[in-house]
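> Quick one, structure for this:
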Amino acid sequence: MTSVRDSVTKFMQKYVGNQVMGRMPFQTLLETTGRKSGEPRRTPLGGRRVGDEFWFVSEFGEKSQYVLNIKANPHVRVRLKGRWHRGTAHLLPEDDARARLRSLPQVNSMGVRTFGTNLLTVRVDLID
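So this is what the prediction gives:
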């Protein structure tokens, strides 16, 4: 069951935060393929590139729309510093997401910790 806090957070992200941040050229974006529409879906997020991997934590875990899209098709793109990279996303429920957040950029991690209700680590193996 979705809490009021979750509903408000998701509404603010979808209709305010994501709309603004997705237009910023420096913002990291995750592009998945819509599991129903087949259309590209872009989500602003925070994370960190480590070698040929990009790590981030989903604040709503398996209930995040982009996580559901990844489960249907793990082939994604990530925009880092204005450049798009193709990759394959892996959901890592066995990873300690709270510990992972400590290794990621703190501004985004603070928001994920504050509003997140079901944290899930995601790793994208970058191809290019």
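> CA atoms for contacts and neighbours, from now on please.
Fine.
> so which strand or helix has residue 86?
Assigned by DSSP states H and E, residue 86 belongs to strand 83-92.
> do the same with residue 69
helix 65-72.
> helices or strands up against that helix?
Counting contacts by 3 or more Cα pairs under 8 Å, 6 or more residues apart in numbering; DSSP states H and E, helix 65-72 packs against strand 29-33.
> Now for residue 43: which residues touch it?
Applying Cα atoms under 8 Å, 6 or more residues apart in numbering to residue 43 gives the contacts 18, 22, 29, 30, 31, 66.
> shouldn't residue 57 be in contact with residue 119?
Yes. Here residue 57 reaches residue 119: they are 6.4 Å apart, a contact under Cα atoms under 8 Å.
> Those two: which has the busier surroundings?
Neighbours were counted for residue 57 and for residue 119 using other Cα atoms under 10 Å; residue 57 has more, 28 against 21.
> Please name the nearest non-neighbouring residue to the more buried one.
residue 121 (4.4 Å; Cα to Cα, 6 or more residues apart in numbering).
> Residue 53 now?
Per Cα to Cα, 6+ apart, closest to residue 53 is residue 125, 4.7 Å.
> can you pull out the helices in this structure?
4-12, 18-21, 65-72, 97-102, 106-115 (DSSP state H).
> most packed of those helices?
Highest mean neighbour count among the helices of the chain (mean count of other Cα atoms under 10 Å): helix 65-72, with a mean of 18.
> Another for comparison:
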Amino acid sequence: MTEARRKRVRLLQKYVINPPLKALAFAGKLPGHIVLETTGRKTGKPRRTIVGTQREGSTLWVVAEQGRYSGYVANIAAQPRIRVRLDGRWVDANATVLDEDDVDARLASFDDQKHVGMVRKFGTSLLTVRIDTVTGT
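Next up, the predicted model:
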């Protein structure tokens, strides 16, 4: 996909789509979505973003729409220890970027097909991220 399209999608999500959804996910009121907190690779400050997930026990699966162009993916690559907001509370976790994962098969495993459709529509460089919660929630 073109760099121009990636920038347009990023701006739309950052300023229009994500803010209200992040508030709902933070409160635990948006099923299939979490707030993910990484450590900024340049600033060292906490960075929060909303992501759609598929939960399998203590493992969460995320398909990053912008792949390695996503700030949170770059932050995970630099520091895989993260926190996730699950059911209205913070949980420590470890994240792994899976370059070789079959993204189409991963998306097929998601329960929320509306979310899958949006990922496919807005995604420019799909990439799987595996999140393992430390507390086993």
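> so what's residue 63 of the second structure up against?
Residue 63 of the second structure neighbours (Cα under 8 Å, 6+ apart): 52, 53, 103, 106, 107, 119, 126, 127, 128, 129.
> meant to ask about residue 35 of the second structure
22, 25, 26, 48, 49, 50, 51, 84, 85, 86.
> Kindly reformat the contacts of residue 43 of the first structure as a markdown table containing distance to residue 85 of the first structure.
What follows is those, written out as a markdown table (distance: Cα to Cα, whole Å):
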| residue | distance to residue 85 of the first structure |
| --- | --- |
| 18 | 20 |
| 22 | 16 |
| 29 | 10 |
| 30 | 10 |
| 31 | 10 |
| 66 | 17 |
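> if we can go back for a sec, what is the neighbour count of the residue nearest to residue 53 of the first structure?
Quick note: residue 125 of the first structure (other Cα under 10 Å) scores 21 neighbours.
> what's the matching residue for it over in the second structure?
The equivalent of residue 125 of the first structure in the second structure is residue 132 (alignment by TM-score structural alignment).
> Does its match touch residue 91 like I think?
No. Counting by Cα under 8 Å, residue 132 of the second structure stays clear of residue 91, with 10.1 Å between them.
> Now distance to residue 13 of the second structure too, for the contacts of residue 63 of the second structure, in CSV please.
Formatted as CSV, the contacts of residue 63 of the second structure follow (distance: Cα to Cα, whole Å):
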residue, distance to residue 13 of the second structure
52, 13
53, 17
103, 21
106, 22
107, 20
119, 12
126, 16
127, 18
128, 19
129, 19
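> any idea which of the residues you listed is closest to residue 8 of the second structure?
Checking those against residue 8 of the second structure by Cα to Cα gives residue 119 as the nearest, at 14.8 Å.
> before we move on, back to that, can you state the mean residue-to-residue distance of the helix holding residue 69 of the first structure versus the second structure?
On superposition with the second structure, the mean distance recorded for helix 65-72 of the first structure (mean Cα distance after the TM-score superposition for the first structure) is 0.5 Å.
> which residues of the second structure does that helix align to?
Residue span in the second structure matched to helix 65-72 of the first structure, by TM-score structural alignment: 71-78.
> got a list of contacts for the matching stretch?
38-41, 47, 49, 64, 67-68, 82, 95-97, 129.
> Highest neighbour count among those residues?
residue 38 (26 neighbours).
> And the residue positioned nearest the centre of the second structure, how close does it get to residue 118 of the second structure?
Nearest to the geometric centre of the second structure sits residue 51, at 3.4 Å (Cα atoms, centre = their mean). Look at residue 51 of the second structure and residue 118 of the second structure: by Cα to Cα, to the nearest Å, they are 12 Å apart.
> Where in the second structure does the strand holding residue 86 of the first structure fall?
If you align by TM-score structural alignment, strand 83-92 of the first structure falls on residues 89-98 of the second structure.
> No further queries at this time; thank you.
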